[in-house]
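Visitor: Sharing a sequence plus its predicted fold:
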Amino acid sequence: MGELAEKTGITKRTIDYYTNIGLLEAERSTSNYRYYDIKMIDRLQFIEQRKQQGLSLVEIQHQLNITPYEEIDVQMLRIKMQDLEHDVTSLLEKMNKQDNIRIETIKKNVSPESIALMQSLLLLIHN
């Protein structure tokens, strides 16, 4: 995230916010650091240009063909939450059976989508 901020002149806080609302996409390392694809520089510049033109973030999301977070289907979130709960329960059962399981193994069993969903849900809960 620091490199992206340096290359674009956009603050880390803004990049973090854009990532949390789905405007930017980041990969997570095993140590939970965010890594941004080179394409995100262009996307970030696009977002900033549209903001300067007076567009709202929701309008920018539409231009990027991203479903704004305000329009996310609640029923779909419930289904994903149930899937996530199942994943966590399954992991806990595995942990109870195998005392020597390592954190890397757990991380391999949790999909990046599940991690992103957990982060999104935490944001929704805290707002």
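Guide: Nice, I can see it.
Visitor: CA only for contacts and neighbour counts going forward, please
Guide: Noted.
Visitor: buried set for the longest helix along the chain?
Guide: For the chain, the longest helix by residue count, based on DSSP state H, is helix 74-97. For helix 74-97, a neighbour-count test (16 or more other C-alpha atoms under 10 Å) marks K80, M81, L84, D87, V88, L91 as buried.
Visitor: what does the helix or strand following that helix contact?
Guide: Using DSSP states H and E, the helix or strand that follows helix 74-97 in sequence is helix 103-109. If you take C-alpha atoms under 8 Å, 6 or more residues apart in numbering as the criterion, helix 103-109 is touched by T30, L91.
Visitor: dropping in the other structure now:
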Amino acid sequence: MRIGVLAEKTGVSERSLRHYEQQHLLVSTRLKNGYRDFDESMVERVKQIQLYLSLGLNLEQVAIILKCLEDKPLLYEEPCSSIIDMYEQKLSDVNEQIALLSTIKQNLEDHVGILKENAKKQRI
């Protein structure tokens, strides 16, 4: 199938699909006219890529997972230790971001309160 069909079937832009191919996450052959030709299995592959990107992983990490899936197709039944480590690191990163955002939120709430209180005093 051509790249436009793959984009339509997966909801992923042609530009992203080209990027995934450049990163060796997708494989295509070239037709005589130079167009990319993707196998039907690439639909599922794109869906897998999107799943792992939705977990906040980058394409390098996605490539590691996809390689692991080639060796162990039942990732969650027979996990690769590198995947567990990667997920734990990502979870740690997310928890750090949540803590930072919570601090920022509290600081903003404090400043909004001060500003509103001062605005209220100005009206009196």
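Guide: Yep, it's here. Remember, predicted model here, so these are calculated numbers, not experimental data.
Visitor: Residue range in structure 2 corresponding to the longest helix of structure 1, please.
Guide: Alignment of helix 74-97 of structure 1 against structure 2: no match, by TM-score structural alignment.
Visitor: and if you look at stretch 43-51 of structure 1?
Guide: Aligned using TM-score structural alignment, stretch 43-51 of structure 1 spans residues 45-53 in structure 2.
Visitor: How about stretch 9-18 of structure 1?
Guide: Going by TM-score structural alignment, stretch 9-18 of structure 1 lines up with residues 11-20 of structure 2.
Visitor: report the longest helix in structure 2, please.
Guide: Under DSSP H, structure 2 gives helix 81-123 as its longest helix.
Visitor: In terms of secondary structure, what does it contact?
Guide: Secondary-structure packing of helix 81-123 of structure 2 (3 or more C-alpha pairs under 8 Å, 6 or more residues apart in numbering; DSSP states H and E): helix 59-71.
Visitor: in the helix it packs on, what counts as buried?
Guide: By neighbour count on 16+ other C-alpha under 10 Å, the buried set for helix 59-71 of structure 2 is L59, Q61, V62, A63, I65, L66, C68, L69.
Visitor: Let me have the residues you listed in JSON lines, extended by distance to E96 of structure 2.
Guide: Below are the buried residues of helix 59-71 of structure 2 laid out as JSON lines (distance: C-alpha to C-alpha, whole Å):
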{"residue": "L59", "distance to E96 of structure 2": "21"}
{"residue": "Q61", "distance to E96 of structure 2": "19"}
{"residue": "V62", "distance to E96 of structure 2": "22"}
{"residue": "A63", "distance to E96 of structure 2": "24"}
{"residue": "I65", "distance to E96 of structure 2": "23"}
{"residue": "L66", "distance to E96 of structure 2": "27"}
{"residue": "C68", "distance to E96 of structure 2": "27"}
{"residue": "L69", "distance to E96 of structure 2": "29"}
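Visitor: any idea how far stretch 50-65 of structure 2 is from the chain center?
Guide: Distance of stretch 50-65 of structure 2 from its chain centroid, counting by C-alpha atoms, centre = their mean, to the nearest Å, is 5 Å.
Visitor: Let me fix that, I meant to ask about stretch 50-69 of structure 2.
Guide: Its chain's C-alpha centre lies 7 Å from the corresponding centre of stretch 50-69 of structure 2 when counted by C-alpha atoms, centre = their mean.
Visitor: give the contact list for the most centrally placed residue in structure 2.
Guide: Geometric centre of structure 2, nearest residue: L53, 1.7 Å, by C-alpha atoms, centre = their mean. By C-alpha under 8 Å, 6+ apart, L53 of structure 2 lies in contact with L59, V62.
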